[in-house]
Structures are given as structure tokens and as C-alpha cells.
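Student: build me a structure from this.
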Amino acid sequence: MVVCITEIEGFTAALRNKYVSEAGFDVFAAIKSQGITLTLHVGDDRQCRGVVTLASGGIEFSGPENIRNDALYWLVYLFGASLLYTSEYVKHIEIVSDVVSIIFCDAKKTDEVDVRKNLHEFAIGLLMPKHQILSAVRYLADQHEVKWRGHGIIYLDYERYNYDTYITLVSEIAVLFQVSGQRVADRLKELGVLNDVRFPQPSYWSQFLTESEIEGPRRVSLEIECDSDLDNELDEFDDDDY
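Tutor: As a prediction, the model looks like this:
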């Protein structure tokens, strides 16, 4: 049973290198290579369902005819469960849309937070490896003449230009890696590539917000009583040093 993040990274890198081509990562070939039975059902494009039973190692999945975007992410998520865990620890995992239910064996319950984290790391490691994502960002940033201004490769605030740049880069990366824009945005944040300073965050990754749409004050001031020592320290503070 593989549960270490470093091991997961090495495992996903080896799998991806073996089953990736110009058309993208072939998840079906990877699943078949591990001796896992995959039963596919063409269902609603807006909702995917899946379940993996650890005792049998089989995956049953219902989704759109063309498995990509979030459907691809969840299929790989279940694939990871069948490889990383055994029936001694986990009975089965079920997914309905974005809701994941994990049934553990009573005798050896594993930390559910760790299981979810490991399966997420497996999915993004297989679909959006760190080095490939960073290479794609650098290439696309160069192609679209994105300038480095010290705030992050992709800087997102309330300026329309920054928003348009963000949408362009995330959308192209999503097509390249066959995942949803939301997954790409989350991955870029994890890697420190996307610096989204909007507050509060929009409910959907591609939503545009202007400062006029933000409720309440953006900045607040506090009046505090300072002792003489603190007053002296503040007087000595020099903005030029920072």
C-alpha cells in the first residue's frame, strides 16, 4: 500500500511517462496495464458517478461519452484508490458528481483526510505533473507576452487585462491537459504560479469581478494605544528598506 506523497509522485511519474502521447494521457491503457477491470456507462454529461470496490479491484464509472475535464479527474481518482489502498483498509469509494463517500473497514480505519489528500495528489500528479504544468505556463506566457512584474507569473486582481490573461492561459492549459479550468486554477495556486488577490474569491474560476462589486470596505484602520517603546520603533521604520 503506497501512502507517502513522495512515493505517489514517483509512481504517477512512471505511469504517465509510459502512457502519455501527443494526444494526452491514456488513462484507459494505464488502468488496463494494472489488471483493473473498468466498466464504463455513457451517462449525463453534467454528472459523473463512479465506484471502486477494493476487494475486487474493479471500477464502475458513468459519465460523458468523451471522458475529460472533471470526469477524467474523478476516474483517475478512483484509479488511484485501487492502486494505493487495499480491502484491508478501505471497502469502497463512491463518487456522485463532486461528492466523495469513503467506506472504511472497521478493524483498520485510516485517516479519511489523508486518504482524500493522497487520492487528490495521485490524480493531479497523473493528469497535471508539476514539471509539465510549469513548462506549459512558461511557454504560453512567452507566447502571449505575459510580463513578469514581481507579483507572480499569473497575477489576478480586478484589472480587466489581468483577468483576460488569466482566462486565456488557464483555458489553454485546460485543453492541453484535458482537465477543467477549475482544476487548472487550483493546481496553479498550489504551485505558486497563480497569485489571485481578489477578496472574496468568486464562486467559479472564470467569474469576473470588479472592485465595485465587493461588499463592504476593502481596508480598515485600527486605533490602538502605543507605549513609548513602540512609538520609537515606528518612528525608526523606513519604507525604503522594504
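
Student: hey, let's count contacts and neighbours off CA atoms from now on
Tutor: Will do.

Student: list the helices and strands the top helix by length along the chain packs on?
Tutor: The residue-count maximum for a helix in the chain (DSSP state H) belongs to helix 160-177. Secondary-structure packing of helix 160-177 (3 or more Cα pairs under 8 Å, 6 or more residues apart in numbering; DSSP states H and E): helix 130-143, strand 154-156, helix 181-190.

Student: in CSV: these, plus distance to Asn162 and mean neighbour count.
Tutor: Shown next, in CSV, are the helices and strands packed on helix 160-177 (distance: least, Cα to Cα, whole Å; neighbours: other Cα atoms under 10 Å):
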stretch, distance to Asn162, mean neighbour count
helix 130-143, 12, 14
strand 154-156, 6, 22
helix 181-190, 14, 18
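
Student: right, and these - which one's nearest Leu40?
Tutor: helix 181-190 (22.9 Å; Cα to Cα).

Student: what residues of the longest helix of the chain count as buried?
Tutor: 163, 165-167, 169-174, 177 (16 or more other Cα atoms under 10 Å).

Student: ok now that helix, how far from the chain's centre?
Tutor: In terms of Cα atoms, centre = their mean, to the nearest Å, the centre of helix 160-177 is found 15 Å from the chain centre.

Student: here's the other one to compare against:
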Amino acid sequence: MDENKVDQWSAEDVLERHLAPLLEHYGVKFRGHGRIYVDHQHHNIETAQRILTDLGLTFCVPTRAIRSRLMELGWLKDVRRTFQAPLKWSESPTSGHLKRWIRQIAMPAQ
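Tutor: Alright, predicted model coming up:
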């Protein structure tokens, strides 16, 4: 790979030219969530990782850099890190059991 290509790997048109065939190869369809959509489904995680690895190998760039650039362009959407707000202690279905257990270990039997 020539130096010029390495310097320009993050250009939108360069990424597009290399990403499009990978999306087709891995059967990734645009469903309105981003070109690459990653949720908790094993297939989506694996496919995204393969695409990031392939691009990283092509450009001799860490997959983390590829991932960041694709996210910046809005081409990769990873919702695995989106969590619901945690339940309050009092709302937890097991909070009564946990509170009893904590009391038991905090105040041993006499």
C-alpha cells in the first residue's frame, strides 16, 4: 500500500469505496439504522467485527480507529452500550431478599 493511500484512509470516499463491497460480501442490508448496525445479536456483532477487521487490515490501521471514523460518519451505530436507567434499590424485585441477606451477614447470629 502506498504512503498516499495510508494518509487518506479516513477520507469519506476512500472508506466508501472499500466499505461498499464488504457490506455486500457480508450481506449487510441498510434498514434505516446506519450502514452497520450492532445490537446484542451475535450475528450483528460478528459481522461488524469482520468488517472492521477487514478494513483495518486493508488500511494497516487499528480497528479502533476504523470504528471511530465510521461512527463519526454515522455509518456505524452500536447500541450495545445503551442501557436503561438502573432500578432503584427499593424497586428491585430481589431487594427484599438482598436486604435480608446483608442484614444476616452484617449481624451474625448470637
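
Student: tm score of chain vs chain?
Tutor: In this superposition the chains share a TM-score of 0.68, using TM-score structural alignment, normalised by the length of the second structure; 86 aligned residues with a Cα RMSD of 2.3 Å.

Student: ok so, going back, adding distance to Ala13 of the first structure, write the buried residues of helix 160-177 of the first structure out as CSV.
Tutor: Formatted as CSV, these follow (distance: Cα to Cα, whole Å):
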residue, distance to Ala13 of the first structure
Tyr163, 32
Thr165, 30
Tyr166, 27
Ile167, 28
Leu169, 24
Val170, 22
Ser171, 24
Glu172, 22
Ile173, 19
Ala174, 19
Phe177, 15
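
Student: the helices in the first structure, which residues?
Tutor: For the first structure, the helices defined by DSSP H cover 5-19, 27-33, 69-84, 112-127, 130-143, 160-177, 181-190, 228-236.

Student: so the last one matches what in the second structure?
Tutor: No residues of the second structure are matched to helix 228-236 of the first structure when aligned by TM-score structural alignment.

Student: quick check: chain neighbours aside, which residue is closest to the most centrally placed residue in the second structure?
Tutor: By Cα atoms, centre = their mean, the second structure has its centre lying nearest to Asp78, at 4.0 Å. The spatially closest residue to Asp78 of the second structure, leaving aside those adjacent along the chain, is Val38, at 4.5 Å (Cα to Cα, 6 or more residues apart in numbering).

Student: what span of the second structure is stretch 174-190 of the first structure aligned with?
Tutor: Under TM-score structural alignment, stretch 174-190 of the first structure corresponds to residues 56-72 of the second structure.

Student: now do the counterpart of Gly27 of the second structure in the first structure against Ile133 of the first structure, distance only.
Tutor: Under the alignment (TM-score structural alignment), Gly27 of the second structure pairs with Glu145 in the first structure. According to Cα to Cα, to the nearest Å, Glu145 of the first structure stands 18 Å off from Ile133 of the first structure.

Student: check Glu7 of the first structure too.
Tutor: The separation that Glu7 of the first structure has from Ile133 of the first structure, given Cα to Cα, amounts to 20 Å.

Student: what does Tyr139 of the first structure give?
Tutor: 10 Å.

Student: just give me the mean distance for the longest helix of the first structure relative to the second structure.
Tutor: Compared with the second structure after the fit, helix 160-177 of the first structure shows a mean deviation of 0.5 Å (mean Cα distance after the TM-score superposition for the first structure).

Student: who touches that helix?
Tutor: Here helix 160-177 of the first structure makes contact (Cα atoms under 8 Å, 6 or more residues apart in numbering) with 24, 69, 127-128, 133, 136-137, 140-141, 146, 154-157, 180-181, 184-185, 206, 208.

Student: ok, Asp196 of the first structure - contacts?
Tutor: Asp196 of the first structure sits in contact with 155-157, 189, where contact means Cα under 8 Å, 6+ apart.

Student: ok, the residues you listed in the second structure: which stay?
Tutor: Retained in the second structure (both residues aligned by TM-score structural alignment, their matches' Cα atoms under 8 Å) from the contacts of Asp196 of the first structure: 155-157.

Student: what's the match for Asp13 of the second structure in the first structure?
Tutor: So, by TM-score structural alignment, Asp13 of the second structure is matched to His131.

Student: residues in contact with the residue nearest to Ala13 of the first structure when sequence neighbours are not counted?
Tutor: Nearest residue to Ala13 of the first structure, sequence neighbours excluded (Cα to Cα, 6+ apart): Leu126, at 6.8 Å. Listed by Cα under 8 Å, 6+ apart, the contact set of Leu126 of the first structure reads 12-13, 15-16, 76.

Student: could you rerun that using 7 Å?
Tutor: By Cα atoms under 7 Å, 6 or more residues apart in numbering, Leu126 of the first structure lies in contact with 12-13, 16.
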